[in-house]
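Q: Only the shape, not the letters, is given here:
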């Protein structure tokens, strides 16, 4: 049956990644998605693809972002290396896949006016005698995304007791299981407390859904729906864009880069430094208003 061999060998490959390489759940999910999309594109014959077929597949990716192409190519190259190592095919055609540069892309920027529109939309929903639980949840989610700069995974997996009514911070477990202190504003704490009253005390998560917590995909959908309601183009808003807004707006307001690195949970400050690109206008303003030469009379010809 067309595609059944692809499914079987992809499943074996993912089992190997989990058992031998200790791949994380998110990594396995991304690999599965990329491999099965490639299989569908090739009519269920990914495992039989030759070099020319993979080169053509790479050409189909030309319109995609370089980071996306790099990820897809890496997934397929590793898959074909596995097939060759395990004897499922005699050759490894993975070298035909593209190897785009890995230049770091600048983050999308959401301005203060757009953020204000998002919160105004939420406030309009809450301006009733008895706000709906879903709107209280939305308020808590957006307050934490923009107010504390959490990653999507960190946010949806917060335990029910993560936010204390009297503490201006919370402990978050981020990448690599590293814990950090994250500041939380008074309004964010109030939003969380209002929402938590609708979460049963026996639930493990602050944002439960079914037997687990809210998924990252569902969070993405919630944020996009809010953008539509606020009249902001959906391609400009996502949970990660709100995290970027937290960082860029803090930096523009005078936050120390090292402090920002700690709040964001970046292991390398080079990752944090990418946000300094949005501060060019502020730097120009500082030079024009604060530099000692400003106080000197201009030269006359």
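A: Happy to help now that I have it. Predicted model only: the values in this text are computed from it and were never measured. Residues are numbered from 1 along each chain as shown.
Q: from here on, contacts and neighbour counts on C-alpha atoms
A: Noted.
Q: So for stretch 156-170, first residue to last residue, what's the gap.
A: End-to-end span of stretch 156-170 (CA to CA, to the nearest Å): 14 Å.
Q: Show me the contact partners of that stretch.
A: Contact partners of stretch 156-170, identified using CA atoms under 8 Å, 6 or more residues apart in numbering, comprise 171-172, 181-186, 189-190, 192-193, 196, 203-207, 213-216, 219.
Q: what about versus this one:
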């Protein structure tokens, strides 16, 4: 960049030359007055300095974008993009399988074949397609977040299409299975079974394992179940205690009060976080080979309440669902007897009972 004086006839004598730092092209501008040329040259020098700084920043950002690993990306995503602790814990569990597969890989170098390989490996381990889709979706959401926040230039999985999958429905425990598990379970698991089937809470630290005796009003036959932090406006919901459960709760309360125990579900006097091992041991002792989860007690509550003619709205409210359609879509595992009753419920408008022997082919 500089100023030159040229004595040309019929032309402006002062010429400023400069080079665009973005394109590298050389430019010139002529002026009649030296002061105007100097002011223009100074302005172009300042602009060029700012443009070079922007170029250095862009190059540095591009370098950092190309160096962020999948593991670092997911950790940043959970730390900065989420505030719901329940959502974070659930997503981190699924993301851990993604990290195990290619956490060391650079996020910018992921491609469709990586996801296909990951999906195949998950299927070989017996993981359902719906779970695989959830894990890949968490990764793709993190990549989208990284693009929005300048950590990546583009999402390499932006155009990826996941195969459709249906949720695997696990039938809740039958009455026979529930009694068999109850008879051989440890005392704290027995409490989980009884409250799960009679109140329909989420089985785990988000709800049932947080329940304390101060939340149980035996005189009013009402308990205040802590609500999971899933877009709920309230911290808990009121659930009536059924009459045949009251004497059992009284016995539990007397036992725990004598020992100074605060929580309803405890092991060795201490609150529990999981009953996974004790639950599977109970299934083995009950000689139950099919898959039944503690969470299926909640499913059973909805299924049998609806089978007993409870209205959907009340069941949804008791279970902490804002939308009653969630009950129909997820929790109502209709039994064979209910299906047959539904078929037989329609009137015989064609008079088939009388015409059956007269129809052709019979």
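A: Cool, got the structure. These figures come from a predicted structure and were not determined experimentally.
Q: one step back: in helices, which of the contacts of stretch 156-170 of structure 1 appear?
A: 186, 189, 190, 192, 193, 196, 216, 219 (DSSP state H).
Q: follow-up on the earlier one: give me the buried entries from the contacts of stretch 156-170 of structure 1.
A: Buried members of the contacts of stretch 156-170 of structure 1, counted by 16 or more other CA atoms under 10 Å: 172, 182-185, 189-190, 192-193, 196, 203-207, 213-216, 219.
Q: All the strands of structure 1, residue numbers only.
A: Secondary structure of structure 1 (DSSP state E): strands located at 169-173, 179-183, 208-209, 212-213.
Q: okay, now residue 98 of structure 1: neighbour count?
A: Look at residue 98 of structure 1: counted by other CA atoms under 10 Å, it has 21 neighbours.
Q: swap that for residue 259 of structure 1, sorry
A: If you count neighbours by other CA under 10 Å, residue 259 of structure 1 ends up with 11.
Q: ok, the counterpart of it in structure 2 to residue 217 of structure 2 distance?
A: Residue pairing (TM-score structural alignment): residue 259 of structure 1 is matched to residue 314 of structure 2. The gap separating residue 314 of structure 2 from residue 217 of structure 2 is 20 Å, by CA to CA.
Q: How about residue 121 of structure 2?
A: 50 Å.
Q: One more: residue 238 of structure 2?
A: 10 Å.
Q: Need the nearest residue in space to residue 273 of structure 1, chain neighbours excluded.
A: Nearest non-adjacent residue to residue 273 of structure 1, counting by CA to CA, 6 or more residues apart in numbering: residue 257, 7.4 Å away.
Q: Would you agree the one you found is in contact with residue 272?
A: Yes: counting by CA atoms under 8 Å, residue 272 is a contact partner of residue 257 of structure 1 at 7.2 Å.
Q: And the helices in the stretch 51-200 of structure 1, which stretches?
A: 51-60, 66-85, 112-126, 133-148, 152-156, 186-196 (DSSP state H, counting those that start in this stretch).
Q: oh sorry, the question was meant for the stretch 201-301 of structure 1
A: In the stretch 201-301 of structure 1, the segments counted as helices under DSSP H, counting those that start in this stretch are 216-230, 239-252, 257-264, 269-272, 280-290.
Q: what's the burial count for the alignment partner in structure 2 of residue 221 of structure 1?
A: Counting by TM-score structural alignment, residue 221 of structure 1 lines up with residue 277 in structure 2. Residue 277 of structure 2 has 8 neighbours, counted by other CA under 10 Å.
Q: Next, the contact list for residue 277 of structure 2, please.
A: With CA under 8 Å, 6+ apart, residue 277 of structure 2 has no contacts at all.
Q: Check the gap between it and residue 131 of structure 2 for me.
A: Taken as CA to CA, the span from residue 277 of structure 2 to residue 131 of structure 2 is 22 Å.
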